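**Student:** this one's structure only:
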């Protein structure tokens, strides 16, 4: 796709007007961070304050894909790309690295992790074998970083369910795993029973701990069933939103709102929305 036409607001900024593509975006970010002439908000930011926006933008990309909102996807991907540029600009100002180092790093990694494309290995292997080879390469990379523990290198900033699955996958590689889903289901029943039975006698911190144990085992069940728990919960959230909006619409047709109804009526409307979806 050709570069977009120059934005009118940049017409009187020659250093930006001469750039296109990625160089243009880098120049814009540098201008925003300029200590003398930049944006006060952008200047005040640091890695820690920008990190939550990075996570948020990644989720918004996933949301656009889930909704198949292809017209929104270029903008969402642009927002995510800006996060990379923002971090790279701050790193360059601190003398740590620059955007070109980010690009070189991922380019080298992709070449190193695909020896069946860029090296001498045969491309004639199954997807499962390629995944196994990929994990072996990553294990060597972790060893080179002196990450010797099985669980070393699993990022703390991942969504909790995703991180749980990654931790469990690592442990499973060395044999620390339940044999199958039925064993996990039995553990879920055990954890749920303990949470319910001891609920009244637990303090909040203990309840939180027990609930976390239950969620962790639920993530393990998802792993055994080859289900992405984050995706499953996103779908459940979408279903809940869809059906509750049906309740609101049904009540609005009668000139009422949910607070003007009661649980029995709303539950019946929920069942009607569910039946309509299945039909």
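**Tutor:** Received the coordinates, thanks. Source: prediction; values computed, not measured. Numbering: from 1, shown residues only.
**Student:** C-alpha only now, for contacts and for neighbours.
**Tutor:** Noted.
**Student:** number of nearby residues for residue 216?
**Tutor:** When neighbours are counted by other Cα atoms under 10 Å, residue 216 registers 19.
**Student:** Sorry, slip of the keys, the one I care about is residue 246.
**Tutor:** A total of 18 residues lie near residue 246 under the criterion other Cα under 10 Å.
**Student:** Where does it fall, secondary structure wise?
**Tutor:** helix 229-252 (DSSP states H and E).
**Student:** Just the endpoints, please. Distance across stretch 223-234?
**Tutor:** 16 Å (Cα to Cα, to the nearest Å).
**Student:** chain center to that stretch: distance?
**Tutor:** 13 Å (Cα atoms, centre = their mean, to the nearest Å).
**Student:** Toward the C-terminus, what is the element adjacent to the helix holding residue 246?
**Tutor:** Defined by DSSP H and E, the subsequent element after helix 229-252 is helix 263-278.
**Student:** that older thread, compute the inter-axis angle for the helix holding residue 246 and helix 263-278.
**Tutor:** 120 degrees (axes from the mean of the first three to the mean of the last three Cα atoms, to 10 degrees).
**Student:** in stretch 171-186, what counts as buried?
**Tutor:** 177, 184 (16 or more other Cα atoms under 10 Å).
**Student:** before we move on, the earlier item: buried residues, the helix holding residue 246. List them.
**Tutor:** Here helix 229-252 shows 229, 243, 244, 246, 247, 248, 249, 250, 251 as buried, counting by 16+ other Cα under 10 Å.
**Student:** TSV please, covering the residues you listed and showing distance to residue 41.
**Tutor:** As requested, the buried residues of helix 229-252 are arranged in TSV below (distance: Cα to Cα, whole Å):
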residue	distance to residue 41
229	36
243	40
244	38
246	41
247	42
248	39
249	41
250	45
251	44
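**Student:** just the helices in this protein please.
**Tutor:** Counting by DSSP state H, the chain has helices at residues 14-17, 21-32, 40-44, 47-66, 73-93, 99-112, 115-118, 127-144, 160-173, 181-197, 204-224, 229-252, 263-278.
**Student:** Redo those helices as a markdown table? Include distance to residue 150.
**Tutor:** Listed next are those as a markdown table, based on distance: least, Cα to Cα, whole Å:
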| stretch | distance to residue 150 |
| --- | --- |
| helix 14-17 | 47 |
| helix 21-32 | 38 |
| helix 40-44 | 38 |
| helix 47-66 | 25 |
| helix 73-93 | 29 |
| helix 99-112 | 21 |
| helix 115-118 | 24 |
| helix 127-144 | 9 |
| helix 160-173 | 6 |
| helix 181-197 | 22 |
| helix 204-224 | 17 |
| helix 229-252 | 22 |
| helix 263-278 | 44 |
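**Student:** another structure for you, compare them:
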């Protein structure tokens, strides 16, 4: 079967309609697309989201554009599948998000006044509670990675006024948690430690550091990922230099490896 592909459009509405037409064609005629379910697409959507994240961190605008298209396809795909059982369709999805945005921005679409971004966040959380949320933290997905989840928990708590007054207080908490962790896990002390308590204190320390990062406008997920990438780049430099010198890392001393590691650090400055 050969269908005539819909032509490109110069308008957002036309381009979106073109995507819907293609999705319908594929769902009816393509063996792979016909087979997909909400569940089978789920892991692919997660993968696409991480690919978008990589593109954003890499600052590659063309790659970001491409990955946004991939995600847009998934959103349309889910809606098409749901429409086949009369659960919902793309029109309902779009009107639903529009209605939510209007309702949660009364400072734009009603007579509520706000002074700053914090007022907007506070109103948002209060409106969600009125809509039926049993807890301010109820909207934080249980499956979020722990680092991201900690950030979201803290942001949402701040939205209803549960927060420190200033970053000095937060840093004092970091130092307090660091000391408590050291008390449980002192590497200079040869005595056995309570592993469960040490883990708990380490978690508290991480949580307080993430909190401090929020106060100085650092996204901890982005910061850690950039450090991960930096480490990978330097370690791969170390591997390549060792290979050039006919050596295996496992046969080198730490002092020998440090020479190449420092070269990598200086090269990236």
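**Tutor:** Yep, that arrived. Everything quoted here is computed from the prediction, not taken from an experiment.
**Student:** equivalent range in the second structure for the helix holding residue 246 of the first structure?
**Tutor:** Mapping helix 229-252 of the first structure onto the second structure (TM-score structural alignment) gives residues 220-243.
**Student:** That stretch vs the first structure, mean deviation?
**Tutor:** Compared with the first structure after fitting, stretch 220-243 of the second structure has a mean deviation of 1.4 Å; criterion: mean Cα distance after the TM-score superposition for the first structure.
**Student:** residues making contact with that stretch?
**Tutor:** Contact with stretch 220-243 of the second structure is made by 57, 147-148, 151, 210, 213-214, 248-249, 257, 260-261, 264-265, as judged by Cα atoms under 8 Å, 6 or more residues apart in numbering.
**Student:** what residue of the second structure takes the place of residue 78 of the first structure?
**Tutor:** Counting by TM-score structural alignment, the partner of residue 78 of the first structure is residue 69.
**Student:** burial count for that match?
**Tutor:** Residue 69 of the second structure: 15 neighbours (other Cα under 10 Å).
**Student:** ok, now how distant is it from residue 15 of the second structure?
**Tutor:** Noted for residue 69 of the second structure: a distance of 11 Å to residue 15 of the second structure, by Cα to Cα.
**Student:** got it, and residue 192 of the second structure?
**Tutor:** With Cα to Cα as the criterion, residue 192 of the second structure and residue 15 of the second structure are 65 Å apart.
**Student:** Neighbour count: those two, which is higher?
**Tutor:** residue 15 (15 against 9).
**Student:** Tell me who's in contact with that one.
**Tutor:** Residue 15 of the second structure is in contact with 8, 9, counting by Cα under 8 Å, 6+ apart.
**Student:** Provide the aligned range in the second structure for stretch 263-276 of the first structure.
**Tutor:** The aligned range for stretch 263-276 of the first structure in the second structure is 254-267, by TM-score structural alignment.
**Student:** Next, the mean deviation of that stretch compared to the first structure.
**Tutor:** Relative to the first structure, stretch 254-267 of the second structure is 2.1 Å off (mean Cα distance after the TM-score superposition for the first structure).
**Student:** out of the contacts of stretch 220-243 of the second structure, who's nearest residue 83 of the second structure?
**Tutor:** Nearest to residue 83 of the second structure out of those is residue 148 (Cα to Cα; 32.5 Å).
**Student:** Identify the residue of the first structure aligned to that closest one.
**Tutor:** So, by TM-score structural alignment, residue 148 of the second structure is matched to residue 162.
**Student:** go on, residue 208 of the second structure?
**Tutor:** By TM-score structural alignment, residue 208 of the second structure lines up with residue 217.
**Student:** do you know how far the closest residue to its match other than its chain neighbours is from residue 219 of the first structure?
**Tutor:** Spatial nearest neighbour of residue 217 of the first structure, chain neighbours left out: residue 188 (6.2 Å); criterion: Cα to Cα, 6 or more residues apart in numbering. Going from residue 188 of the first structure to residue 219 of the first structure by Cα to Cα gives 10 Å.
**Student:** So for the two, which residue has more residues nearby?
**Tutor:** Applying other Cα under 10 Å to residue 188 of the first structure and residue 219 shows that residue 219 carries more neighbours, namely 25 against 20.
**Student:** Next up, the contacts around that one.
**Tutor:** Contacts of residue 219 of the first structure by Cα under 8 Å, 6+ apart are 161, 164, 165, 229.
**Student:** How many residues are close by the first one?
**Tutor:** If I follow you right, that is residue 161 of the first structure. When neighbours are counted by other Cα under 10 Å, residue 161 of the first structure comes out with 19.
**Student:** ditto for the second one
**Tutor:** Residue 164 of the first structure has 20 neighbouring residues, counting by other Cα under 10 Å.
**Student:** was I right about it contacting residue 215?
**Tutor:** No: the pair residue 164 of the first structure / residue 215 is not scored as a contact, 9.1 Å apart, by Cα atoms under 8 Å.
**Student:** Alright, calling it a day.
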